[in-house]
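K.L.:
Structure here, sequence nowhere to be found:
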């Protein structure tokens, strides 16, 4: 996850290395979420802190710029 709608000099603010739910804290405005997983794994931006109320799914190898203000967790799944 990168701050703002860009790559931030290839310096993400969050990196997740395992499947499951990962909480994010104190992020507002637009941030970029890059799903760098392989093999068809999905990433979900979720409003619930425990991976609930998610916004669709993001395919492996793609990125999206989200209004991150209502997002409280990122869920990674196969």
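P.N.:
Cool, got the structure. Remember, predicted model here, so these are calculated numbers, not experimental data.

K.L.:
only C-alpha atoms for contact and neighbour calcs from this point on.
P.N.:
OK.

K.L.:
after the host helix or strand of residue 22, next one along is what?
P.N.:
Applying DSSP states H and E as the criterion places residue 22 in strand 20-23. Per DSSP H and E, the first helix or strand lying C-terminal to strand 20-23 is strand 30-34.

K.L.:
was I right about residue 30 contacting residue 67?
P.N.:
Yes. In this structure, residue 30 is within contact of residue 67 by CA atoms under 8 Å, at 4.4 Å.

K.L.:
Please compare the first structure with the one that follows:
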């Protein structure tokens, strides 16, 4: 009788442990993009630029969305009129963003990692490159 009671409790504990471990595996298997949301008025998967070195009441002055195409791991935007210090938020899940001194992604770079913010002087930069790591985006 005593041995059966211990065996039942051990079985119940083992079942509970298996359920917890299964739940942890499911949580870890979820894609990173599912957990991202808007931050300081910047929509998920956007690069947002705020005037000055603050959040501007969570109202970015410029928003960029990376474009994706099969077989292409980056996309560029030429930028105009961004002079002086601005707060930059990379609210993407797919990789870093480069600010480039030249047009169309050329020249030297300032790199801002995913989910990171920085307040650089943007005067010397003329284009933005979204570098896309498909493993981060789609888990492939």
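P.N.:
Arrived safely. Only a predicted model underlies this, so the values are computations on that prediction, with no experimental measurement involved.

K.L.:
now what about the TM-score between them?
P.N.:
Once the chains are overlaid, their TM-score stands at 0.86 when taken by TM-score structural alignment, normalised by the length of the first structure; 77 aligned residues with a CA RMSD of 1.4 Å.

K.L.:
sorry, back to before: what's the strand holding residue 22 of the first structure packed up against?
P.N.:
Packed against strand 20-23 of the first structure by the contact rule (3 or more CA pairs under 8 Å, 6 or more residues apart in numbering; DSSP states H and E) you find strand 73-77.

K.L.:
Show where the strand it packs on falls in the second structure, residue numbers please.
P.N.:
Counting by TM-score structural alignment, strand 73-77 of the first structure lines up with residues 127-131 of the second structure.

K.L.:
Now that stretch on the first structure. Mean distance?
P.N.:
In the superposition against the first structure, stretch 127-131 of the second structure averages 1.1 Å from its aligned positions (mean CA distance after the TM-score superposition for the first structure).

K.L.:
mind listing what's buried in that stretch?
P.N.:
127-131 (16 or more other CA atoms under 10 Å).

K.L.:
got it, and stretch 28-41 of the first structure?
P.N.:
Residues of stretch 28-41 of the first structure classed as buried: 30-37, 41 (neighbour count, 16+ other CA under 10 Å).

K.L.:
Which residue ranges of the second structure form helices?
P.N.:
Using DSSP state H, the helices assigned to the second structure run over residues 2-29, 134-138.

K.L.:
With respect to residue 99 of the second structure, which of those helices lies nearest?
P.N.:
Nearest to residue 99 of the second structure among those is helix 134-138 (20.4 Å), distances taken as CA to CA.

K.L.:
chain center to the closest one, what's the gap?
P.N.:
Offset of helix 134-138 of the second structure from its chain centre (CA atoms, centre = their mean, to the nearest Å): 11 Å.

K.L.:
Equivalent analysis for stretch 59-70 of the first structure, please.
P.N.:
For stretch 59-70 of the first structure, the distance to the chain centre is 6 Å (CA atoms, centre = their mean).

K.L.:
Point out the most buried one among the helices of the second structure.
P.N.:
helix 134-138 (a mean of 14; mean count of other CA atoms under 10 Å).

K.L.:
Residue 66 is in contact with residue 34 of the first structure, correct?
P.N.:
No. At 10.7 Å, residue 34 of the first structure does not count as touching residue 66 under the criterion of CA under 8 Å.
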